[in-house]
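> Let me see the structure of the following:
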Amino acid sequence: MAKLSTIEDIKLSDYEYTLPEEKIAKFPLENRADSKLIQYLSGNISHHRFFEIPKFIPEGSMMVFNNTKVIPARLIFQRESGAKIEIFLLKPIHPSSVISEVMVNTSCVIWETFIGNLKKWRENEILQGQITIHGKTEIINARIVNRSEKQVEFTWTGTNIPFVTIVEAAGEVPIPPYLNRKATIEDRTRYQTVYSKKEGAVAAPTAGLHFTDAVLQDLKEKGVKEEFLTLHVSAGTFQPIKEEQVAFHPMHSEQMVFDLETIQNLANHKDKIIAVGTTSMRSLESLYWFGVMVKLEGKTLFEIPKLYPYSDFEILPERRESFSAILEYMKEKDLNEITGSTEIMIMPGYDFKVCDALVTNFHQPSSTLILLVAAFTKGNWRKIYNEALKNDYRFLSYGDSSLLWGN
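I've put the predicted structure just below:
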C-alpha cells in the first residue's frame, strides 16, 4: 500500500504525451463493435477488433458494467433581448442530492450548474422556454436562486411530468468539449451505451460504447457473467489536472448506486472481475473501501475521500470480507440498495482490491484517467499508448478500446 508521502511525489509532467488533433475521434464508427482493440497481457500487446473481445474473457469471469444513462444536460434559453444563456446541469441540490429521486420529481428542482453568459442574466429574471411533450406545448422556467453557487431552480407547466421528461425535451446531448462540434441527432443514441438505464450522467461511460447486443450475447454464451452498477459520470471527468503534484488535484465527486444482489454476487464470485470502464473500476474499488470503513471503523456513511486508500492501515480485509461487511450492514438496516459518493483518486502506487482487468478507451494526456491506467498497468501505460498512436488508433470518447490485464 502506497503511503501519502510517496503519493505526493507523483508529478504531472510524467503523465504527459502528445495527442495530435487528427487522432481524436470526432464521430463514432458506423458499427460500435468495429472499433480497434488493444489487449495488454503479461507485458505483451496484441491488436484486434472489439467484436473479438469474448475470445479473451475467460469462462466464469464477471464483467461489471455501468448502466448510467446520459441526460441532455445542456439547456439553452433565450432572453427577450436575444442573448442566449446556456445552463449545464452539474448536480442536484433540491429536493434531494440523489439523482434518481430528482429525475422523477414532478414540480420543482434545483441544480448546481455551469452558466454560460451569466453576466447577462439579471437578478430575479425568469428565463422561459417552450417544449413539446406528448404533442402539447409546455413551458420550462429557470431562475437563479444562488448566484455565487450558480444554483438554478427549474419549474414547468403540466402535471405529473417528471424532470427527466422535461430535460429530454428541452436539452442537448453534452458531448465532450474536445470534440469541438455541435451535438447531432445521432449523438442522442451513439453517446449512450446499449444497456444504459438509470438517467443522471452528464458524460458517457465511454468504454461501454463499443458493446452491441450481439457482443453481449456472445459473452453470455461463453459463460461470462454480467453485473451492473450505476455511477453517474459528472462533468468533473473532463477537469484537467493543473497541479504538478497530482495528489493536490481537487478530485471530483461522483454518485454511485449498488443493489443488494450485485454486492452478493461480487462477494461470492471467485474468478476474474473485469471492470468495463474507469467508472466501473472507481465504483468497485470504492465499494471495497466502504466495506473497510464498515468493518474496521464502524462507519456507515458511504463517502470515499480522495486519499482514503492511501491511509496507514495495519491490516486490510480480503475482498469477500469487505463486501460481506456491507451485506451485514444492509441486512441490519433492511436496505435493498445503497447510494454513495466517491472522490477516490487512483494513481500509481494504488493497490487494486477488486478488479483483475479493465476495458477502457484512450484518454487525454495529464488526466486523472491516465493516472488510473498507469496505476493498473504498473507504469506501462506509455508503451501501450505509443503502440496505439503508431497503429492509428482513434482516441478519446468516440475512439478505440483496450483490454488491460493487471499484473
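
> contacts and neighbour counts: CA atoms only from here.
OK.

> can you pull out the helices in the stretch 1-150 of the chain?
4-7, 99-103 (DSSP state H, counting those that start in this stretch).

> Touching the longest one from outside, list them.
Spelled out, it's helix 99-103. Residues outside helix 99-103 that contact it (C-alpha atoms under 8 Å, 6 or more residues apart in numbering) are 91-92, 94-96, 109, 162-164, 198-200.

> Swap in 10 Å and give it another go.
Contacting residues not belonging to helix 99-103 are listed as 71, 91-96, 108-111, 162-167, 198-201, 232, 255-257, 339 [C-alpha atoms under 10 Å, 6 or more residues apart in numbering].

> Now render the helices of the stretch 1-150 of the chain as JSON lines, adding mean neighbour count.
Formatted as JSON lines, those follow (neighbours: other C-alpha atoms under 10 Å):
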{"stretch": "helix 4-7", "mean neighbour count": "14"}
{"stretch": "helix 99-103", "mean neighbour count": "19"}
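
> Quick one: closest of those to T377.
Evaluated over those, closeness to T377 peaks at helix 4-7, with 16.7 Å, by C-alpha to C-alpha.

> got the contact list for the residue lying closest to I133 once chain neighbours are set aside?
Counting by C-alpha to C-alpha, 6 or more residues apart in numbering, I133 lies nearest to A169, which is 6.9 Å off, once chain neighbours are set aside. By C-alpha under 10 Å, 6+ apart, the residues touching A169 are 72, 75, 130-133, 138, 163.

> My guess is A267 contacts S322. True?
Yes - if you go by C-alpha atoms under 10 Å, A267 and S322 touch, sitting 8.2 Å apart.

> Second chain to compare with the first, below:
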Amino acid sequence: MNVDLFDFALPPERIALHPAAPRDAARMLVLDGDRTLDRSVADLPQALRPGDCLVFNDTRVIPAQLEGRRGEARIAATLHKREGPRRWRAFVKGAKRLRDGDRIDFGAGVEATSTARGEDGSWLLDFAGDEPVELLLERAGRMPLPPYIAAKRGIEARDAEDYQTMFAADPGAVAAPTAALHFTPRLMEALSEAGIGHETLTLHVGAGTFLPVKVEDTVDHKMHAEWGRIDAVVADRLNAVRGRGGRVIAVGTTSLRLLESATGEDGVIAPFAGDTAIFITPGYRFRAIDGLMTNFHLPRSTLFMLVSALMGRERMQAAYAHAIASGYRFYSYGDASLLIP
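As a prediction, this is how the structure comes out:
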C-alpha cells in the first residue's frame, strides 16, 4: 500500500511533553464497533467486560543514550538491541567517523569498541570490562526520550519515573510500552473488582520503533527485530480466557505484535522466546487479540498502519481527525485509545 494513505496533519501543540497526573486521568477515545466515545482511562473497567484479560509488556527502559568521544570526535549512541552479554547494536550520530576497532570513551569508566556496521547504518558496540552493561548504563547513560519530545525539551529528572510503567521489571527496552503508562494501582484494583484479569509478557522495545518509513510502498519497508518472550503458563491462561468467551485486549502495540507473532493459524497462543520483526498492515488477519489499548501514533508510521489494520484505515483517519479537533494529546506521554473491532 502507498505510505501516503497513512498520512495526516498533526498540529505541533497536540504533542504531549509530560504525562497526565495522575496517570489514569488521561483521556481515552473508545472505538467499540461502530461507536465512538470520549472517555477517560479511569473509565476502562466500564468499557470492558467481566472475563476480559489485559496483556501488559513488563519490559523496563534502560538509560540507553550515551555520549562520548573517539579521540577528538564526538560520538552519540542510542542502544537499541542486545546482541550478546556485552554487545549491543546502536544507532550512532557521527557514525561516519567510526571504523571497525575504534574505542569510544563514554565517561564514568564506560568504554566500548565499534566492531561492525550494519546495512541500516547501525553499529555493534562491544563494552569493555566485567561489570554488567546495565550497571555501566546507570553510570553513563540517559533515559532515551522519544525524538519528538527530546526535540522540544531537555531530559528532566522526573522522566526516570515518568517513562517507566508500573509493570516495568525486565530491563532491556530503549523505549517504553507507552499505553501502559496510564495504569495505576488504583486502576488495577478497579479492573480486578470488575472481573477483568491481566497477564504480562516481555518485548524489549527497540529504537527502530521511532524510525520513519522512508519507502513509498509498505511492501518495501523492513522492520527492525525486537526480542520477546511469552511464558508457557501465560500462553495457557490466555488461551483459557478465549476458551471461556473472554477477550484478550493487548495494552500497547508491543504486546499485540508479540502475541500475534506467537499465535498460529488456529488461533492458539504458543510459548515464545526470540526475535520478531512482524509488520502489520491493512489486510492482516488478527489471530491472538480481540482489542487494543494504545496511544495516538505518528503520521505515516508503522504503528498507525497497525491500528488501521485492526479498525480500518478510513475509520482511524476519522478517529484521529476527531481526536485532533477535540484536543486529545498525542504520542508517548499523550492520551489513550481503546480499539475494539
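
> Drop the TM-score for these two in here.
The TM-score (TM-score structural alignment, normalised by the length of the second structure) is 0.92; 332 aligned residues with a C-alpha RMSD of 1.8 Å.

> measure the equivalent of A33 of the first structure over in the second structure to Y333 of the second structure for me?
Counting by TM-score structural alignment, A33 of the first structure lines up with D24 in the second structure. Relative to Y333 of the second structure, D24 of the second structure is positioned 12 Å away (C-alpha to C-alpha, to the nearest Å).

> Spit out the contact partners of the residue nearest the centre of the first structure.
Of all residues in the first structure, the one closest to the mean position by C-alpha atoms, centre = their mean is V233, 3.3 Å from it. Contacts of V233 of the first structure were listed using C-alpha under 10 Å, 6+ apart, and they are 66, 68-70, 90, 200-205, 253-256, 279.

> rewinding a little: pull up the overlap in contacts between D24 and Y333 of the second structure.
Common neighbours of D24 of the second structure and Y333 (C-alpha under 10 Å, 6+ apart) are 181-182.

> And the helices in the stretch 301-407 of the first structure?
Going by DSSP H, counting those that start in this stretch, the stretch 301-407 of the first structure shows helices at 319-333, 368-376, 381-390.

> Please render those as JSON lines that adds distance to R190 of the first structure and mean neighbour count to the earlier fields.
Formatted as JSON lines, the helices of the stretch 301-407 of the first structure follow (distance: least, C-alpha to C-alpha, whole Å; neighbours: other C-alpha atoms under 10 Å):
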{"stretch": "helix 319-333", "distance to R190 of the first structure": "34", "mean neighbour count": "18"}
{"stretch": "helix 368-376", "distance to R190 of the first structure": "22", "mean neighbour count": "22"}
{"stretch": "helix 381-390", "distance to R190 of the first structure": "23", "mean neighbour count": "17"}
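
> D159 of the second structure contacts A150, doesn't it?
No - checked against C-alpha under 10 Å, the pair D159 of the second structure and A150 is beyond contact range at 11.1 Å.

> which residues do those two both contact?
P144.

> And the two? Which one has more around it.
A direct count of neighbours by other C-alpha atoms under 10 Å for D159 of the second structure and A150 places D159 higher, at 15 against 12.

> Look up the closest residue to the equivalent of the more buried one over in the first structure, ignoring the ones flanking it.
In the first structure, the residue paired with D159 of the second structure is D187, using TM-score structural alignment. Distances taken as C-alpha to C-alpha, 6+ apart put V173 closest to D187 of the first structure, at 6.9 Å, once the chain neighbours are dropped.

> so what corresponds to the one you found in the second structure?
Using TM-score structural alignment as the criterion, V173 of the first structure maps onto M143 of the second structure.

> about what we covered before: give me the distance between the residue nearest to the centre of the first structure and K69 of the first structure.
Remark: distance between V233 of the first structure and K69 of the first structure (C-alpha to C-alpha) = 9 Å.

> Pull up the overlap in contacts between the two.
Shared contacts of V233 of the first structure and K69, counting by C-alpha under 10 Å, 6+ apart, come down to 200-205.

> Go through those and flag which are in helices.
Of these, none are assigned to helices by DSSP state H.

> From A204 of the first structure, how far off is the aligned partner of C53 of the second structure in the first structure?
The equivalent of C53 of the second structure in the first structure is M62 (alignment by TM-score structural alignment). Using C-alpha to C-alpha, we find M62 of the first structure at a distance of 22 Å from A204 of the first structure.

> do S253 of the first structure as well
In terms of C-alpha to C-alpha, S253 of the first structure sits 16 Å off from A204 of the first structure.

> So for C355 of the first structure, which of the helices of the stretch 1-150 of the first structure sits nearest?
helix 4-7 (20.9 Å).

> which part of the second structure lines up with the closest one?
Across the second structure, nothing matches helix 4-7 of the first structure (TM-score structural alignment).

> Give the other helices and strands that that helix contacts.
For helix 4-7 of the first structure, there is no helix or strand it packs on, judged by 3 or more C-alpha pairs under 10 Å, 6 or more residues apart in numbering; DSSP states H and E.

> quick one on the thing from earlier: save the helices of the stretch 301-407 of the first structure as TSV, and put in distance to S42 of the first structure too.
As requested, these are exported to TSV (distance: least, C-alpha to C-alpha, whole Å):
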stretch	distance to S42 of the first structure
helix 319-333	23
helix 368-376	12
helix 381-390	12
